[in-house]
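K.L.:
need a 3D model of the following:
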Amino acid sequence: MMGKKNIEELTHLINQLNNENELYISKIKDLIQHNKMDASHSLISYFTYTFNISYHLEKEHMIIGTYHITNQGTEPITNPHICIKFSQEHPFQFSGKILSRTAKMPMKVPDAWDRMNNPEDKEEYWLKPSEDIIIQPGEKLSFSNFQLKWKSHLTFTATVNGYAYSDEINEGVASLNQISMITSGKKEDELE
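P.N.:
Presented below is the predicted three-dimensional model:
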């Protein structure tokens, strides 16, 4: 038989557990709400690319690539911009439809991107579309057909990483993949 004191202790423990459960439920609801907000503004980014390798010393190797951003969320993505980041001391000549904001005569080039950072920086390229772009849910934006060139005799290890940003996602999202290379430069007589 339970005494009055035992019943009071059990009632107190039950009330304490109920309070803890309410606190946990409140935290779970907050997390669910936060995840719903994150899901409304969600994007992924990735590289597609192809290699063109030459077996002649006087020729260059080349990668032709595209960096894609896809809106996976339920809300539009505004002011998309990207950072293409190269490893230190990379040998690449990087080119694409990139306009310099320091150009004396502004140009209109279809599908061009504006460089946002210092053109002297060869490790990071911060780019945004030249025209105002909104990526609707399910749509994709691409920085198309950029080129990476390097001399065939060079030996190096290098990576190219991508990061996508927007007004809604200002902390950035890393690309799903990267471009990685390890080369050993060959002399022409070794290539035969």
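
K.L.:
alpha carbons only for contacts and neighbour counts from here, please
P.N.:
Noted.

K.L.:
got the contact list for Asn79?
P.N.:
By Cα atoms under 8 Å, 6 or more residues apart in numbering, the residues touching Asn79 are Lys128, Asp132, Ile133, Ile134, Ser166, Asp167.

K.L.:
just the ones in strands from those, please.
P.N.:
Cross-referencing the contacts of Asn79 against strands under DSSP state E gives Lys128, Ile134.

K.L.:
tell me the contacts of the closest residue to Thr70 other than its chain neighbours?
P.N.:
Setting aside the residues directly before and after it, Thr70 is nearest to Lys140 in space (Cα to Cα, 6 or more residues apart in numbering), at 4.3 Å. Neighbour list for Lys140: His68, Ile69, Thr70, Asn71 [criterion: Cα under 8 Å, 6+ apart].

K.L.:
what helices or strands is the helix or strand harbouring the third one leaning on?
P.N.:
So the one you mean is Thr70. Here Thr70, judged by DSSP states H and E, is contained in strand 60-71. Secondary-structure packing of strand 60-71 (3 or more Cα pairs under 8 Å, 6 or more residues apart in numbering; DSSP states H and E): strand 43-52, strand 140-151.

K.L.:
now the contacts of Lys140 in TSV, with distance to Cys83 and neighbour count?
P.N.:
Formatted as TSV, the contacts of Lys140 follow (distance: Cα to Cα, whole Å; neighbours: other Cα atoms under 10 Å):
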residue	distance to Cys83	neighbour count
His68	12	19
Ile69	12	24
Thr70	15	20
Asn71	17	22
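
K.L.:
how about this one, so we can line them up?
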Amino acid sequence: MNRKLPSSHDDDIQLKQKLIHYKAELNHYKQQVRQFERTLEQEKENTAFWRNKHSEALISSEKDAEIEELEKQLNLVKNELIEQRMVADGLKQKLARREPPQPVQEERFLKSDLIAFFMYSIIWPEQTDDPITVVGNVVIRNQTTKSLHAPILCLKVNQPSVTQLSGKMTDPGLDNTDTRSGVLQESSSEQWYYALPNWKEKIKQDGEYWLKPSSVSVIPPGGLLSFDSFQLSVTPSESISSILFQGYLYTDEWKEGTALLNKIILNFPV
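P.N.:
Below is the predicted model:
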């Protein structure tokens, strides 16, 4: 069974509690010292008084023995007081040498902290009848404080009959060579698979490209995932006045999805 290791913050609290305890012990011993000192002074005064008044009848040896015993107790208390001071000083020095506790990161888990957007360029052909090409990337950044699981990207074009999307995407049945861990790597050009078995019909009927990364199943806090170097080819048509290309991102945590921050719009003269 795994046990949670104490944090630096917990160690600081324990040290401070010990310091408070030893300060209380110091005050206790100081009071004892003052009490023994008062008792000792009183006994000395009583002894001197009775010696002066009844010098012949007083058995001074008993008083001397009592005073000696009080002095021994006083010395013991003083020694304990010195030891407690040394322990307290050691705790103070240890606490002063410790690094200040790091501020606790505020938890963030809002959909607005999941950032996804297009970065793209449009290549217009010299001939009006030639295809228009949109080249770009989809950038996904997890700015929450929790990991996001099973990311799926949906790219939708409103005119599938005159458009074609290409890039680093393939049928999952054609590639089974990837053996990475499933956690997002810092520098990787990710291959993407079609996420639906009927992906061809989905593209043809609805203009929707449902994609999932081939090897990444988890986007950690602060992690970056991208669908790189896609190309959207658009064949101009007199019957079409505009092309709208937009995207949505889904995870296990947000199954309802979140829209990409921007859209790609191409307008044609009528």
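
K.L.:
quick one: TM-score?
P.N.:
Here the TM-score for the pair of chains, by TM-score structural alignment, normalised by the length of structure 1, is 0.67; 149 aligned residues with a Cα RMSD of 2.6 Å.

K.L.:
quick one on the thing from earlier: list of residues touching the strand holding Thr70 of structure 1?
P.N.:
For strand 60-71 of structure 1, contacts defined as Cα under 8 Å, 6+ apart pick out 41-54, 77, 135-152, 162, 164.

K.L.:
mean shift between it and structure 2?
P.N.:
Its aligned residues in structure 2 lie a mean 1.0 Å from strand 60-71 of structure 1 after superposition (mean Cα distance after the TM-score superposition for structure 1).

K.L.:
can you give me the helices in the stretch 151-270 of structure 2?
P.N.:
For the stretch 151-270 of structure 2, the helices defined by DSSP state H, counting those that start in this stretch occupy 199-206.

K.L.:
in structure 2, what residue corresponds to the residue nearest to Thr70 of structure 1?
P.N.:
Using TM-score structural alignment as the criterion, Lys140 of structure 1 maps onto Leu224 of structure 2.

K.L.:
with Arg115 of structure 1 instead?
P.N.:
Checking TM-score structural alignment: Arg115 of structure 1 goes with Tyr194.

K.L.:
excluding chain neighbours, what is closest to its match?
P.N.:
In space, and not counting its chain neighbours, Tyr194 of structure 2 is closest to Leu211: 4.6 Å by Cα to Cα, 6+ apart.

K.L.:
report how many residues lie close to the one you found.
P.N.:
Counted by other Cα atoms under 10 Å, the residues lying close to Leu211 of structure 2 total 23.

K.L.:
unless I'm mixing things up, Pro220 of structure 2 is touching Pro151, no?
P.N.:
No. Using Cα atoms under 8 Å, Pro220 of structure 2 is not in contact with Pro151, being 11.5 Å away.

K.L.:
to which residue of structure 2 is Asn161 of structure 1 aligned?
P.N.:
By TM-score structural alignment, Asn161 of structure 1 lines up with Gln246.

K.L.:
re earlier: which residues touch the match of Arg115 of structure 1?
P.N.:
With Cα under 8 Å, 6+ apart as the criterion, the residues that contact Tyr194 of structure 2 are Met169, Thr170, Asp171, Pro172, Tyr209, Trp210, Leu211, Lys212.

K.L.:
inside strands: which ones of these?
P.N.:
Among those, the members falling in strands (DSSP E) are Met169, Thr170, Tyr209, Trp210, Leu211, Lys212.

K.L.:
picking up where we left off before, so which of the helices and strands packed on strand 60-71 of structure 1 is nearest Lys59 of structure 1?
P.N.:
Taking Cα to Cα, strand 140-151 is the member of those nearest to Lys59 of structure 1, at 6.9 Å.

K.L.:
relative to strand 43-52, how tilted is that closest one?
P.N.:
30 degrees (axes from the mean of the first three to the mean of the last three Cα atoms, to 10 degrees).

K.L.:
now strand 140-151 of structure 1 on structure 2. Mean distance?
P.N.:
Mean for strand 140-151 of structure 1 is 1.0 Å (mean Cα distance after the TM-score superposition for structure 1).

K.L.:
now do the host helix or strand of Glu190 of structure 1: distance to the chain's middle.
P.N.:
Take DSSP H and E as the rule and Glu190 of structure 1 turns out to sit in helix 188-191. Using Cα atoms, centre = their mean, to the nearest Å, the mean C-alpha position of helix 188-191 of structure 1 is found 39 Å from that of the whole chain.

K.L.:
list the residues that contact the alignment partner in structure 2 of Ala39 of structure 1.
P.N.:
By TM-score structural alignment, Ala39 of structure 1 lines up with Leu110 in structure 2. Going by Cα under 8 Å, 6+ apart, Leu110 of structure 2 touches Thr144.

K.L.:
again, 10 Å this time
P.N.:
Leu110 of structure 2 makes contacts with Gln143, Thr144, Thr145, Trp254, as judged by Cα atoms under 10 Å, 6 or more residues apart in numbering.

K.L.:
same check for the residues you listed, but in structure 1.
P.N.:
Conservation of the contacts of Leu110 of structure 2 in structure 1, assessed by both residues aligned by TM-score structural alignment, their matches' Cα atoms under 10 Å: retained contacts are Gln143, Thr144, Thr145.

K.L.:
what is the longest helix along structure 2 packed up against?
P.N.:
Counting by DSSP state H, the longest helix found in structure 2 is helix 8-53. Using 3 or more Cα pairs under 10 Å, 6 or more residues apart in numbering; DSSP states H and E, the elements in contact with helix 8-53 of structure 2 are helix 60-97.

K.L.:
so where is the helix it packs on in structure 1?
P.N.:
Taking TM-score structural alignment, helix 60-97 of structure 2 hits no residues over in structure 1.

K.L.:
next, the angle helix 8-53 makes with that helix.
P.N.:
Taking the same axes, to 10 degrees, one finds that helix 60-97 of structure 2 is oriented at 160 degrees with respect to helix 8-53.

K.L.:
re the thing from before, for the contacts of Leu110 of structure 2, which one is nearest Lys204 of structure 2?
P.N.:
For the contacts of Leu110 of structure 2, the minimum distance to Lys204 of structure 2 (Cα to Cα) is 26.7 Å, reached by Trp254.
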